[in-house]
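*Asks:* Sharing a sequence plus its predicted fold:
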Amino acid sequence: MLEQKLQQKLLQRLSPQQIQLIKMLEIPIMELEQRIKKELEENPALEEGAEEEEIVNLADDDDNDYDNDEEDNPSDDDLFNNQEKEEVNSSKDDDFSYEDYISEEDQDETPYYLLQANNNSKDNDEREFIFSSQESFIDNLNHQLGFLDLDKKQRTIAEYIIGNIDEKGYLQRDIEQISDDLAFNLNINAEPKEIEAILKKIQTLDPPGIGARNITECFLIQLNRKPQSNAVKNAIKIVEKAFEELMKKHFDKIQRKLNIDKEELKAAISEIQSLSINPGNTYSDTYETAINQVIPDFLVEIEDGEIKVFLNSKYSPELRVSKSFQEMLNSLEAQAKINKKAKNDKEAIQFARQKVDAAHWFIDAIKQRQNTLLTTMQAIVNLQKDFFTEGDKSLLKPMILKDVADLTGFDISTISRVASNKYVSTPYGVFSLKSFFSESMTTDSDEEISTYKIKERIQHLIANEDKSNPLTDEELAELLKKEGLNVARRTIAKYREQLSIPVARLRKEL
């Protein structure tokens, strides 16, 4: 049975402004710069620059200092003040100015140095990024086609094949599919055998291995272009007949299958290891493989043994509400009080007031973001003071998000957002904020150590292991247990994967 009733609930909902503020905490400095530029374009009430009151106060301070200096140290020019005032007054009555004495030809010949201005401070870190211009990977292959003996039809087919080669250098479509594409798109009838023959010619181009359809074919193309020594011939046999065993590093099976001894196998594997898995990467586009430069959000400096933390404000300009826009709003509101029936004025006032309120909110949000980031970074520096003083990663203490949250008074989710995609520049290099967080583990002597030290110890053990018989995860756990570190095998595997270290079988060498 349906019935109507009233029900009262208390719900917590985030306003759109709060959601925007949360998102602003997560973004790094370069994305914040884009966010500010977008807001400046969309909101006419927002503009770059310090607040008017700050500028006025700075100017007043300079004037006061100048006046005080004059009172304390009167100059000889004060004796002629009256005479100068009379000359200034008389000059105002003249009908001629300095520009009247300069001809138009003289004005046109303004020295070049007077047309330039350098407004950069010495503290600004000005860097020029020079991008070289070079031929693209696909254009280079098409250019090499000119050295092949191809007719017009074959050249068109070759260009279509090259267009289907990815940035790694592999052909991504089957021969039959290319044949269908040529028939439907270019009205060219080409048999798969004809396309295969053209593909073989493309595979003779540089870099070696280009146009392969899989890694086996890529290796064979490169090996066949090398001088055919015994090691190269054995390498070709391994790729053709025992490639699966090679990937699993079952060297004994390869020796039995190809009837070769250990030294021959070692020489052949050395030839295979010299090959390129992705031949296209040897010829990369300048703009596609541009260097990802890390811009730090924080700057940590040490002055007289004191650690100082700064925000990187180079990409975050000061913002203010436009004075002219505010005056226009005040004028519209004053006119609206006189003429209350003007509908257009009310809409204009509502629009202008929304823009001014949005500008105030955005400025406050930027300031709140800066305060939150600076407070969080200061807490991290206080907790990891030994590292920031010495620069030794082994001095990193166990630290989790809750430790920083307790010190700052912020929520754990806020600390997580601040640490996300943020970097800090220190005298010892640039580090990710997340690299300072690690869990703790208790040793047999009841000492708490960071998991970073355990990872460092695992790296050391693997680096010094016998490569012909590498250490398994169980053996690593036993070695760490002897050192007083009770680490489970699964934890060893997790840390090893985080360090991008393969399993023992794949680390095996002859």
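*Replies:* Received the coordinates, thanks.

*Asks:* When you work out contacts or count neighbours from here on, use the C-alpha atoms and nothing else.
*Replies:* OK.

*Asks:* Skip ahead from the strand or helix carrying Glu217 and say which helix or strand is next.
*Replies:* Assigned by DSSP states H and E, Glu217 belongs to helix 215-224. Remark: after helix 215-224, the chain's next helix or strand is helix 230-241, criterion DSSP H and E.

*Asks:* Next, the buried residues of that following helix.
*Replies:* Under the neighbour-count criterion of 16 or more other C-alpha atoms under 10 Å, helix 230-241 has 231-236, 238-239 buried.

*Asks:* next helix or strand past it?
*Replies:* Past helix 230-241, heading to the C-terminal end, the next element that is a helix or strand (DSSP H and E) is helix 243-247.

*Asks:* which residues touch the next helix or strand after that next one?
*Replies:* Past helix 243-247, further along toward the C-terminus, the next helix or strand under DSSP H and E is helix 251-258. Residues from elsewhere that reach helix 251-258 (C-alpha atoms under 8 Å, 6 or more residues apart in numbering): 237-238, 242, 245-246, 261-262, 265.

*Asks:* Give me the buried entries from these.
*Replies:* Counted by 16+ other C-alpha under 10 Å, these give 238, 242, 245-246, 265 as buried.

*Asks:* Show residues contacting stretch 305-319.
*Replies:* Surrounding stretch 305-319, the residues in contact under the criterion C-alpha under 8 Å, 6+ apart are 29-30, 32-33, 36, 46-51, 296-302, 363, 370, 374, 377-378, 388-389.

*Asks:* need the strands for the stretch 401-510 of the chain, in chain order.
*Replies:* 423-426, 429-432, 440-442, 448-450 (DSSP state E, counting those that start in this stretch).

*Asks:* hey, which of these is tucked in deepest?
*Replies:* The highest average neighbour count among these, using mean count of other C-alpha atoms under 10 Å, belongs to strand 423-426 at a mean of 20.

*Asks:* what separates that one from the chain centre, distance-wise?
*Replies:* On the basis of C-alpha atoms, centre = their mean, to the nearest Å, strand 423-426 is displaced by 13 Å from the centre of the chain it belongs to.

*Asks:* The closest residue to Ser416 other than its chain neighbours: what's it in contact with?
*Replies:* For Ser416, the nearest residue in space outside its immediate sequence neighbours is Leu401; the separation is 6.8 Å by C-alpha to C-alpha, 6 or more residues apart in numbering. When contacts are counted by C-alpha under 8 Å, 6+ apart, Leu401 touches 412, 415-416, 437.

*Asks:* another one to put next to it:
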Amino acid sequence: MKPSLVLKMGQQLTMTPQLQQAIRLLQLSTLDLQQEIQEALDSNPMLEREEDGDDFDNSDPMAEGTETVASETAPKQESYDEPTPAAENLEDGDWGERIPNELPVDTAWEDIYQTSASSLPSNDDDEWDFTSRTSAGVSLQSHLLWQLNLSPMSDTDRLIGETLIDCINDQGYLEESLEEILDSFDPELEIELDEIEVVLHRIQQFEPSGVGARDLRECLLLQLRQPAQPTPWLEQARYLIENHLEVLASRDYSLLMRRMKIKEDELRQVIELIQSLNPRPGSQIETSEPEYVVPDVIVRKHNERWLVELNQDAIPRLRVNAQYAGFVKRADSSADNTFMRNQLQEARWFIKSLLSRNETLMKVATQIVEHQKGFLEYGDEAMKPLVLHDIAEAVGMHESTISRVTTQKYMHTPRGIYELKYFFSSHVSTSEGGECSSTAIRAIIKKLVAAENQKKPLSDSKIAGLLEAQGIQVARRTVAKYRESLGIAPSSERKRLI
């Protein structure tokens, strides 16, 4: 068979740059999309943000002449010649006074001149909290080093303290033994084991209480060492932790009552005091920055109907800059005109991709609300089974598109803010031939555990039996999986004294 040239005609799907951009914008979260929009505004002069009060053109951004339709609102020129009210105050008020050549010793600027900081709440204001106005977290090590620097000690002890703090993990426990820490020092320093232990005792007095402990027993005892106020059952709690902590972990309360020679009500109060302690004191220090969730869709009920609308405050509206678009000449092929023409086309593509994203998100959210009206009315127990295929068929899109549009997108409902993927769940067959959502089963398990007898908590087999009595056929291992996903401990660890 000799080679030959053959001409064929066929069709194939090609991922154009415009389609790739639309898909990429579709799967971005609101915060990521805001950053993407800001980068587009910084790089493309043809794009501008619509400010409040501006006349916005709702015509098709891909249509020809878009740049001339909105050209009637040209950018405003700001004048800096007229004096502002602040400048007038500077001329007439105390700020216009000259700074004296010499000031009294220990004089602060605020003692003589007004500052913008005077508008801030004073330190005497009980409602003002500095930590609530700071977004950056503080690590446990930096918090301990700050306290160490405030403690009077020698240079050698400070070096030992810094080494000990480096060996404390995020939970607040000392990971290395004192012997290993001693071996890490230079022998020429002539540091002894007793010195390290003394410095460790100093660190164990720092906040948070219980930090620097070598095990759980020592951590709990440190927190009971210096209570802020007289505490009943303090001695009994110390005795229990020192001698019978393993028995308490096994929840053998009858053995504890015999060994400590106390009654059940007294043991319950001792255990309540121990449970008020923090076994992980380092977790009190917030080390990560707070993460904020901005809902993409808002759902509300009006006149017995559920309304779905996009969160317009989360995504800024864009348009083509009319003044710059008017500079583009159709017949000009110069480099500058070609650059502006390309930027104009990219701006149109970007705006169309944003409109397509909003339309797709609106369609998917509307169908989710249509399927999950029971959840909005009655809660998790009324959640219906829902998979991506159901929404894909309803809106006429592929399942991959539905997966992208529901990733990191949030819906604000009267019951709270939920990720769109929360409304999707598998189903379990019922005895009547129907289906029950796994989310509804989790809600029922949580309700059963909350109402159980704490002296005799429900086992997984018992919960499975109670679900079967309601017509829900669930195996014991499935109940255990749902229970673990809810963060509910096994029955042996939920046993309590009433």
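*Replies:* Okay, I see it. Predicted model only: the values in this text are computed from it and were never measured.

*Asks:* Drop the TM-score for these two in here.
*Replies:* The TM-score (TM-score structural alignment, normalised by the length of structure 2) is 0.72; 431 aligned residues with a C-alpha RMSD of 4.2 Å.

*Asks:* Identify the residues contacting the strand or helix carrying Leu267 of structure 2?
*Replies:* Taking DSSP H and E as the definition, Leu267 of structure 2 sits inside helix 264-275. With C-alpha under 8 Å, 6+ apart as the contact definition, helix 264-275 of structure 2 has outside contacts at 220, 233-234, 236-237, 257, 497-498.

*Asks:* Go again with 10 Å.
*Replies:* Applying C-alpha atoms under 10 Å, 6 or more residues apart in numbering, the external contacts of helix 264-275 of structure 2 come out as 220-221, 223-224, 231-238, 240-241, 248, 253-254, 256-257, 260-262, 496-498.

*Asks:* Repeat that for stretch 241-249 of structure 1.
*Replies:* Stretch 241-249 of structure 1 is contacted by residues 216, 235-239, 250-255, 257-258, 269, 505-510 when judged by C-alpha under 10 Å, 6+ apart.

*Asks:* Any idea how far apart the tips of stretch 4-24 of structure 2 sit?
*Replies:* For stretch 4-24 of structure 2, the first and last residues are 42 Å from each other (C-alpha to C-alpha, to the nearest Å).

*Asks:* repeat for stretch 209-227 of structure 2
*Replies:* 10 Å.

*Asks:* what does stretch 282-293 of structure 2 give?
*Replies:* With C-alpha to C-alpha applied, stretch 282-293 of structure 2 spans 26 Å between its terminal residues.

*Asks:* Enumerate the positions of that stretch that are buried.
*Replies:* The neighbour-count criterion (16+ other C-alpha under 10 Å) identifies 282, 285 as the buried residues of stretch 282-293 of structure 2.

*Asks:* just how off-centre is it within its chain?
*Replies:* Between the mean C-alpha point of stretch 282-293 of structure 2 and the mean C-alpha point of its chain there is a distance of 9 Å (C-alpha atoms, centre = their mean).

*Asks:* and what of stretch 382-395 of structure 1?
*Replies:* Taking mean C-alpha positions (C-alpha atoms, centre = their mean), stretch 382-395 of structure 1 and its chain are 25 Å apart.

*Asks:* Show me which residues of that stretch are buried.
*Replies:* 383-389, 395.

*Asks:* mind listing which of these are in helices?
*Replies:* If you go by DSSP state H, the buried residues of stretch 382-395 of structure 1 have 383, 385-389 in helices.

*Asks:* Between those residues, which sits nearest Ala336 of structure 1?
*Replies:* For these, the residue nearest Ala336 of structure 1 by C-alpha to C-alpha is Leu383; the value is 57.6 Å.

*Asks:* List the contacts of stretch 20-27 of structure 1.
*Replies:* Surrounding stretch 20-27 of structure 1, the residues in contact under the criterion C-alpha under 10 Å, 6+ apart are 14-18, 31-33, 35, 361-362, 364-366, 368-370, 372-373, 413-422.

*Asks:* let's go with 6 Å and repeat that
*Replies:* Contacts to stretch 20-27 of structure 1, defined as C-alpha atoms under 6 Å, 6 or more residues apart in numbering, come from residues 417-418.

*Asks:* Could you look up the SS state of Leu299 of structure 1?
*Replies:* Judged by DSSP: H, G, I helix; E, B strand; the rest coil, the three-state class of Leu299 of structure 1 is strand.

*Asks:* again, but for the one 3 residues further on
*Replies:* Assigned by three-state DSSP, the conformation of Ile302 of structure 1 is strand.

*Asks:* Tell me how many other residues crowd the spatially closest residue to it that is not a sequence neighbour.
*Replies:* Counting by C-alpha to C-alpha, 6+ apart, Ile302 of structure 1 lies nearest to Lys308, which is 6.1 Å off, once chain neighbours are set aside. One way to gauge burial is a neighbour count; for Lys308 of structure 1, by other C-alpha atoms under 10 Å, it gives 12.

*Asks:* Kindly report the same for Thr372 of structure 1.
*Replies:* 18.

*Asks:* Shouldn't Thr140 of structure 1 be within a strand?
*Replies:* For residue 140 of structure 1 the amino acid is Asn, not Thr. No. Under three-state DSSP, Asn140 of structure 1 falls outside any strand and is assigned helix.

*Asks:* coming back round to it: the contacts of stretch 241-249 of structure 1, buried ones only, as a PyMOL selection?
*Replies:* Here the buried members of these are turned into a PyMOL selection, burial being counted by 16+ other C-alpha under 10 Å:
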select buried, resi 235+236+238+239+251+254+255+269+507+508
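
*Asks:* among the contacts of stretch 305-319 of structure 1, which ones are buried?
*Replies:* The neighbour count (16+ other C-alpha under 10 Å) marks 29, 32-33, 36, 46-47, 296-301, 363, 370, 374, 377-378, 388-389 as buried among the contacts of stretch 305-319 of structure 1.

*Asks:* which among the buried ones among the contacts of helix 251-258 of structure 1 gets closest to Glu194 of structure 1?
*Replies:* The shortest distance between Glu194 of structure 1 and any of these, using C-alpha to C-alpha, involves Ile238 and amounts to 29.6 Å.

*Asks:* So Val449 of structure 2 versus Trp349 of structure 2, what's the distance?
*Replies:* Here the criterion is C-alpha to C-alpha. By it, Val449 of structure 2 lies 53 Å from Trp349 of structure 2.

*Asks:* meant to ask about Met362 of structure 2
*Replies:* Look at Met362 of structure 2 and Trp349 of structure 2: by C-alpha to C-alpha, they are 20 Å apart.

*Asks:* which residues sit in contact with Met46 of structure 2?
*Replies:* With contact set as C-alpha under 6 Å, 6+ apart, Met46 of structure 2 has these partners: 320-321, 344.
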